[in-house]
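1. okay, predicted coordinates and the sequence, questions at the end:
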Amino acid sequence: MKKITLFNLCIFLMALFALSTLQAQNHARTIDQYLTKANQEGFSGVALVAHKGKIIFSQGYGFANREKRLAFDPNSVFDIGSITKQFTGAAIMKLEMEGKLKTSDVLTKYLPNLPAHMHKITLHHLLTHSAGLPGGIGPDEEVLGKEAYLKRLFTKKLSDSFGSFAYSNVGYSLLAMVIEQASGMEYEQFLHKKIFAPAGMTQTGYRLPTWSTKNIVVGYRNGNRWGSTHLKSHYNQGVTYHLKGNGGIMSTVLDLHKWYKAIKNNTVLSKEATQKYIAKHIKDGGGHYGYGWGTEPKPGREIVWHNGGNGFFNAFMGYYLAKDLVIIVATNYGKSADPYAHPIDRIMHGEFKTMNEKLAKRYQGAYRLPSGEKFKVRFNANSQLEVPIHQAALYQLFSGSIADKASVAATYNQKISVLGNTLLKHNYAQYAKIEHQYMLEGSEAAIASQIKRSLERREKRLGKIKAVEVLGSVARQKGKYYLSAARFAFAKGNNYVFYTWKGNRLIGVRVLNEAGMTKKFDYQGKHAFFAESNQLKIQLTTQQGKPAIRVGDKVLVKE
């Protein structure tokens, strides 16, 4: 009887293993189909998914270097952006484990010459972006040493956000200085010895790894080559404090997977330190922030994640420790990696839907807004509904959210209008004066020089600037942020500038060309589409027998 029971148990375990293997293969096949179609729509990058201790998917798409036609693969070395912050957070936790510091320590213990208004800042404040510091104080390409960085920072006042979440690269640069002071080692040397080497990561760092030239990824935006971070930011001259500790580390999806395993297996940090590392320390929009990681609720689960980018490279890393599932995606063409990571997440949870082709053909085509603007709806290869947002009415409808407030939007629209009009007059000094009061980063002279170079490059390519039109300002994260957009019309084409606001603070600016002015909605099944960024739903419906789409309280009929 005992032998039969053991035999049956073995058969059951073998069947369970076979089922698990088959499920992993199906997931990998679906992810490949999804990213292959995404590549047809312009995606260029690499992705890795590991589940239950095994890498089930690891593949590149498109070119890591277009000029040399070098394809992306799992060994491609890319800029991970602000994912760098998780290593700074881990380094602080490692030093706390070694008794060399405490997260409750005041910053003056390690940087004693801080101005009086910064004496209340603790390491916890820096780790949780709650120190009231500016987002940054200069461009990534500017090589700036410790003393020059601090001298510039000391002229800045703390914002009224002290004690609450306000994302700051500066805070993590200061943490890099703390790590150097407490450990007696240079920041990257400490990471290499205490973090990367124990985790088996040989392809991660700023300057220390020996990378093969053919593996280093080149960044692009709007079809234009930018280059590689280690060259553009002059790492051969030393890592600038505009990046050290907060961004600019280069890595591969394979190395980042090794880091995930080190977190899960407590290879670098103890179990207690790891719990503190990824804990929900501070509220951030709909989620929380820990020490270099965010935590975000999803239906029936909760993901620990972080992303990063510099406008050319973008990366996403997220995981579920209890499920032993990690998702890593990187891109090199100026587009966020997040919209590709989220569908992969849905694939792994059985939530990914594909649209019937006959249904797509019926609903794609021309529609008209009540205000008269015509636009086209199309469905791409990944069953996403796409609409243009290059006109004010279209931008406000499809990029807007239920959190939009007309009075708040009007205030931001006025600010953008004033900034735009100064550029029309090529008044760079006035532009810098206005932008500086919102950004609090860099000097007015530096801003004027930067915007002058930027506009001159565009006028050389597109002809003289002719007009500026504000498209509108829409809420993000339930009104915590606002995203303003404006069309800059040149003689030979348009550029679109997006401004991200938090209160009276301008925390980000990015530029897109005409091709980038498309809003995508993911298919949810049952004729419904959803955009996560603004929490907006589009429902396919009919009106008097004609195909129509419902957007909020508006029903738009196909012409």
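-> Happy to help now that I have it. The structure displayed is predicted, hence computed values, not measured ones. Numbering: from 1, shown residues only.
2. from now on I want contacts and neighbour counts done on CA atoms only, so please keep to that.
-> Noted.
3. so who does residue 428 touch?
-> The contact partners of residue 428, taken as Cα atoms under 8 Å, 6 or more residues apart in numbering, are 422, 448-449, 451-452.
4. kindly recompute the last result at 10 Å.
-> Contact analysis of residue 428 by Cα atoms under 10 Å, 6 or more residues apart in numbering lists 419, 422, 434, 444-445, 447-452, 455.
5. just the buried residues of these.
-> 419, 422, 434, 444, 447-448, 451-452, 455 (16 or more other Cα atoms under 10 Å).
6. ok, so of those, who is nearest residue 532?
-> residue 419 (29.4 Å; Cα to Cα).
7. and the helix or strand containing the closest one, how far out from the chain's middle?
-> Assigned by DSSP states H and E, residue 419 belongs to helix 406-424. Offset of helix 406-424 from its chain centre (Cα atoms, centre = their mean, to the nearest Å): 26 Å.
8. next up, a second structure to put side by side with the first:
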Amino acid sequence: MNVKFNIYIVIFLLALLFSVFLFLACGQHSGLTNKTNSIDEYLMKLEAHGFSGSVLVAQNGNILLQKGYGLANVQTSEKFSEETQFPIASITKSITATAILLLEKKGKLKTTDHIGQFFKDVPNDKKEITIHHLLSHTSGLVRDVQRTSRDKLLRLILDSKLIHPVGKQFAYSNAGYQLLGLLIEKITGDLYEQFILKRVFQPLNLTCSFENDSSVWRQIPMAFDESQNYTIFKKNYRAENKIGQGGIVCSITDLYKWFFSLLNGDIIDNQHLAKAFSPQVMIKNQGNYTGYGYGFYLNFADPEDRVIIHGGDIFGYHSELQWYKDSDRVIILFSNKELYGLGVHKRIIVSNINKLLNGKKIIQPEEFETLSSDEKLPYVGDYKIDENNLFHVWHENNHLMIGAEGQEAINLIAVHNQDQKEYINQKNRLTQQIVTALTTGQEKILKDILSKSEYDFFVSYWVDVLENSKKKYGKLRKVIVKGANSYPWQEKYIRCYAYYFFENKTVDISYVWDQNTLRETLEESGVQYPVVMRLVKHSENVYSVFDLVTSKGQLIRFDDQKLSIKVKGNPILAIKY
């Protein structure tokens, strides 16, 4: 009797334990489901404000969300999905780096080997460059070399001038990773693409391919590049000399499978993986990055929330892969939108997804109404606060868009605080001084404004761009700085937009500032105005815009040939003209 009683007790306790386990598991699943739903709702709101692309979120090896948003092709209305093929641009570098480590694992090379062991006639200033230097962007090689055929690429890179002594500092170099691609070909006897297909993609059953395979062009979504409008891929890109540094095409699902396999040791062992994910060089003043491994940026500023990252960007195509190491969370985002949409805000979107997974609140766009196709036309036109501050409203692919030029107009829809406004005005004035000095040949003013390193790095390049533009577009008539806004990559960066009016074309060149340091210049993005946003309907004549960088929105009312925006309760009017 006692034996039976004991058995019943054991059975009861086991059943109770199982029930508790099931309850906890269901509760955990319910919590994840709620967070996943919150992410989906957030992305759908962003879709209303212009985002299109695909997003994958995984944790502990389990995919929580993989979904497409918006259109892959506006002409055919084909929607984005998790299987949409996408050019991942510089995320290719991560794959190249792991391929090099795979060759090291097989004894074909060492990261300490000098490039002269593999290539002939290496110039004296480059003889100290090792594979390690190429992998970690410390070789001193230039960022880019001009486009050329693959058989001429090696000589072009080796003959280029070093921008800093070998091994002395981090300087991102596409040319360095092109050299790694050529190195893979030299060692294996295969074309780079053949080696990656045979040794990486096919063993993992991935359908990834390469941009120079014309058969995949029609599978790639259309890109929104302002200078070309919506364009099919093959019109703008060729991958002949992207070897090693770009050119891979894959779905968000396959990119995750590759990264998951990498973490699981299916490609390289833990010893070599540690080299990829460890800081081979420390980075200062590069936004959130604290270091670079082999093919991956590292953000280890928070020791309890370390992030391993790489992104890819070409006009109209933006990709981001982030692994939150301590929570084992992977977030991947693709977007085919340029500055008119939210593609270049990819890191802010990924950061917000991570915050939602951590149970934190984020500022989101307001709820919205769906527009019908005939109700937006009355508001199309140009509006002015004064001669220097203008709004432009137009109809584009069944949406209303608004562009702003002039800093007062920009501030109304980008909603900067007073400190930012003063800082932005200072950078606008400084940028105007630079472009005026550049176009009038006032070298002394440029030297007074810029640091020596900035002068040495930028000025000769600017002169080349200016002279080439004159040859293509005719005499330069004037240059105007039309305003600035927060830079999507880093909120503290400011991007000032200068428009060069040539006889036959107006060319935009933007200048990116980090406090008193000029970080980079970007030319001919084709963006018409310094700020462009989608108008989202709230009621019959009230629309909103939402700035993802500042996480602030603004309501815009259209009434009787004018638009109005309230600032501290007072309406600012812009009259249609």
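-> Noted; the coordinates are in hand. Because the structure is a prediction, the values reported are computed rather than measured.
9. report the TM-score for the pair.
-> The TM-score (TM-score structural alignment, normalised by the length of the first structure) is 0.73; 484 aligned residues with a Cα RMSD of 4.6 Å.
10. circling back to that earlier point, pipe the buried ones among the contacts of residue 428 of the first structure into TSV and attach secondary structure and distance to residue 403 of the first structure per row.
-> TSV is the format used below for those (DSSP: H, G, I helix; E, B strand; the rest coil; distance: Cα to Cα, whole Å):
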residue	secondary structure	distance to residue 403 of the first structure
419	helix	25
422	helix	30
434	helix	27
444	helix	34
447	helix	32
448	helix	34
451	helix	32
452	helix	35
455	helix	33
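11. the helices in the stretch 1-150 of the second structure, which residues?
-> 2-48, 92-105, 131-135, 150-158 (DSSP state H, counting those that start in this stretch).
12. what range in the first structure matches the shortest one?
-> Counting by TM-score structural alignment, helix 131-135 of the second structure falls onto residues 123-127 of the first structure.
13. superposed on the second structure, what's the mean shift for the matching stretch?
-> Stretch 123-127 of the first structure, aligned to the second structure and superposed, deviates on average by 1.1 Å (mean Cα distance after the TM-score superposition for the first structure).
14. can you give the distance of that stretch from its chain's centre?
-> 21 Å.
15. go on, stretch 181-193 of the second structure?
-> 28 Å.
16. related to what we said a few turns ago, what's the closest of the buried ones among the contacts of residue 428 of the first structure to residue 537 of the first structure?
-> Proximity of these to residue 537 of the first structure (Cα to Cα) peaks at residue 419, which lies at 32.6 Å.
17. just to check, the closest one is in contact with residue 436?
-> No - counting by Cα atoms under 10 Å, residue 419 of the first structure sits too far from residue 436 to count as a contact (11.1 Å).
18. who touches both of those two?
-> residue 430.
19. thinking again about what came up before, looking at the contacts of residue 428 of the first structure, which is nearest residue 510 of the first structure?
-> residue 451 (12.4 Å).
20. for that closest one, give me its contacts.
-> Residue 451 of the first structure neighbours (Cα under 10 Å, 6+ apart): 423, 426, 428-429, 431-432, 457.
21. dump those residues to TSV, plus distance to residue 124 of the first structure and secondary structure.
-> As requested, the contacts of residue 451 of the first structure are exported to TSV (distance: Cα to Cα, whole Å; DSSP: H, G, I helix; E, B strand; the rest coil):
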residue	distance to residue 124 of the first structure	secondary structure
423	41	helix
426	43	coil
428	39	helix
429	38	helix
431	36	helix
432	33	helix
457	42	helix
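22. so which of those is surrounded by the most neighbours?
-> Using other Cα atoms under 10 Å as the neighbour test, those are led by residue 432, with 24 neighbours.
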